[in-house]
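1. pasting the structure only:
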């Protein structure tokens, strides 16, 4: 027994050819409009995502740039006053950090030879009775071994929260040593790879940025030769830097991960 076609199809078949063409064109037009609106929506969302991403990128970059400016400023102060006292350093560093709170610490890292290690440690003990040039071991911070040259953290501000760093010979750690010697060689600002700070208690990754400081002395041939006297240094906790930057952004948040392309994620 043959079934009768549904009423809808029966109605369609009863339409004229012209009416069928009109319906077909209308359906096609609706599909085209739908696809166009869908593509426009995707483009709008894509542009919105790009704008949000760029906004967050520049907020982070601006915070990092401010830290580099402060590092360079501190370096200029030390270069013009190589015998800067601890209190003078504290005053300069405190003023700098007051408007750049994302900085974990500012430090002065002098070049210390084995011949004046004892003198430096004695000077440090005038302010901190347990001051020593140290290295990091599994058991904690221990007096460093005998070396020809040391690069200890001699001044650090703020001191509170960075106590473990005071006296730490940065040349005793391979990652820090690589960056400081590269900065000396190239006579330019160099950052370490992602590291765990000796003062870190919260699992954040950090980075040290070295700014080499030279004196310009005339040699026997009366040519000027740059002599490294040490480094001004800025310590950054990447989580703090990123969070402070993005706290200025009131737009819709996006998930963000910052990578050192060769190593571990920074944040």
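-> It's in. Note that the structure is predicted; figures quoted are calculated from it, not measured.
2. Could you use CA atoms for every contact and neighbour count after this?
-> Fine.
3. Residue 89 - nearest residue in space that isn't next to it in sequence?
-> Once flanking residues are discounted, residue 89 sits nearest to residue 155: 7.4 Å by CA to CA, 6 or more residues apart in numbering.
4. right, and that neighbour touches residue 165 too?
-> No. Here residue 155 does not reach residue 165: they are 9.6 Å apart, not a contact under CA atoms under 8 Å.
5. before we move on, back to that, so what's the residue count around the residue nearest to residue 89?
-> Using other CA atoms under 10 Å, residue 155 is surrounded by 24 other residues.
6. let's bring in a second one:
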């Protein structure tokens, strides 16, 4: 009998702890949920009702300000509410009062209400004391047992109260009250049903109930008052919220007479079954409590992350919009204050866009130029040159600079310096051209007026381009080994620049690392230090993870130095040995 008593006490204690933990979890969810909607409360309450059949009802009573109690009661009578919920107020006339309007989750929805809307629970002395004790001590408090009638069947019930405070304040500011109604018989039977096979009679008492009437007794047919019984009995005191229950297992004469011969076997079987049942119940209860806690934490975390993500997106959107607006304003200002005019052409060289400064050059407004051919504005000798320059720029995907003669006011020819770059679609197809035109007529006129004897210097060391060619040719004549180096340089690197451009467009610069390294060494041998330096930097740019803009800049600089030098070397070699140079070029 002692083993059965311990097993029953452990089962009741575990079941009590799990129900109180569920109520605490529900309070935590309400404290961190802000304004709890009826639908959200209903979802949480239905979970507890589904898992715990002994719970008859779950109620959430938010606090009502003292000044709005009268208006709340009038509105309640006007709406004639048919569902119930305890609602807390702090009326000075009645202390802590509770009323019955909206969010109430009951297991038996077809049963009539026990109290009409507006019933003042403070009139129940045991409830008033339990409510005040729960708020003062900030803990779960329990009422004593009371009877409720549903369909003419009395039911023993116990009500639990738990205060809910504001989670985001340092002071304990009351937010509302949670209430849970337990079916006493079903609660105790669910905990001890695995031990009923032992056939050991037992009773459960509430120590706060001084009339010594048991909360529950088994077998149901007899009450044997185990607290005062002279028979052999085992007593265990169990905690229940702020109360204490006493479990009494009594060896009645009928039990002794019926089971005295088989008692050891029954005890062994009962202990085994009870151990298994307790283990299963404990595991299920722990898993349910952990699941509820994890779901609550996950939902709170997801909500916080969603709020942060939304806030970041709004900030990013505002930042991007401001940056785009500033860039557009800056571009418009540049276009407005510039003396040059900007334009865009399609693949057939027709205007698709032109800035308003074109009026100063042609005398026609931008709208009149849209759709017209840019080639029609050019001098007949320059038109083909411009077309060929555009065709060469497309595969290289780079800008070109050219000086052309364009038709201006009164059919007068003007010199324009044009910088143009092809435009490409996302698939890599050429869709047109974008360029800037600058009037250089005055500069051209000034150059034509310079005296013929004024020297035109190409750079500081060689003078004009022809002087550079003559200087290289003289060095070739005096040093045949130098001439051989130049011939080898021309032979080895005549395609290096094209391979480098192609690899850059395919984002595969490491493929030409060997050619760039050879160019770096060969250029140093013939004294082309700048070309050697650029080739070395371009080779190392991939390993240093340089931006593509930096790599493109290095390629353009290498091209501006290498191509003129190759032309000068070819002309110098041809001048010294026309037949040999021609054969090598062939």
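-> Great, that's in hand. Being a predicted model, the structure only gives us computed values, none of them experimental.
7. Counterpart of the residue nearest to residue 89 of the first structure over in the second structure?
-> Counting by TM-score structural alignment, residue 155 of the first structure corresponds to residue 103 in the second structure.
8. can you check residue 231 of the first structure too?
-> Match for residue 231 of the first structure (TM-score structural alignment): residue 177.
9. who's in contact with its match?
-> Going by CA atoms under 8 Å, 6 or more residues apart in numbering, residue 177 of the second structure touches 60, 61, 62, 63, 87, 88, 161, 162, 163, 164.
10. quick one, what contacts the match of residue 155 of the first structure?
-> 38, 41, 42, 59, 60, 83, 84, 85.
11. Including secondary structure, neighbour count and distance to residue 265 of the second structure, could these go into a markdown table?
-> Shown next, in a markdown table, are the contacts of residue 103 of the second structure (DSSP: H, G, I helix; E, B strand; the rest coil; neighbours: other CA atoms under 10 Å; distance: CA to CA, whole Å):
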| residue | secondary structure | neighbour count | distance to residue 265 of the second structure |
| --- | --- | --- | --- |
| 38 | helix | 12 | 54 |
| 41 | helix | 19 | 49 |
| 42 | helix | 16 | 48 |
| 59 | strand | 24 | 46 |
| 60 | strand | 28 | 49 |
| 83 | coil | 17 | 53 |
| 84 | coil | 21 | 51 |
| 85 | coil | 22 | 51 |
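12. List the buried residues in stretch 159-170 of the second structure.
-> 159, 160, 161, 162, 163, 164, 165, 166, 167 (16 or more other CA atoms under 10 Å).
13. end to end, how far does that stretch reach?
-> The first and last residues of stretch 159-170 of the second structure sit 29 Å apart, counting by CA to CA, to the nearest Å.
14. got a list of contacts for that stretch?
-> Here stretch 159-170 of the second structure makes contact (CA under 8 Å, 6+ apart) with 23, 27, 30-32, 130-131, 134-135, 138-145, 172-182.
15. can you rerun that using 7 Å?
-> 27, 31-32, 131, 134-135, 138-143, 172-182 (CA atoms under 7 Å, 6 or more residues apart in numbering).
16. Weed out the non-buried ones from those.
-> Buried members of the contacts of stretch 159-170 of the second structure, scored by 16+ other CA under 10 Å, are 27, 31, 131, 134-135, 138-143, 174-182.
17. Out of those residues, name the ones that lie in helices.
-> In this view, those that belong to helices under DSSP state H are 27, 31, 131, 134, 135.
18. mind checking what the fourth one lines up with in the first structure?
-> Taking TM-score structural alignment, the alignment pairs residue 134 of the second structure with residue 183 from the first structure.
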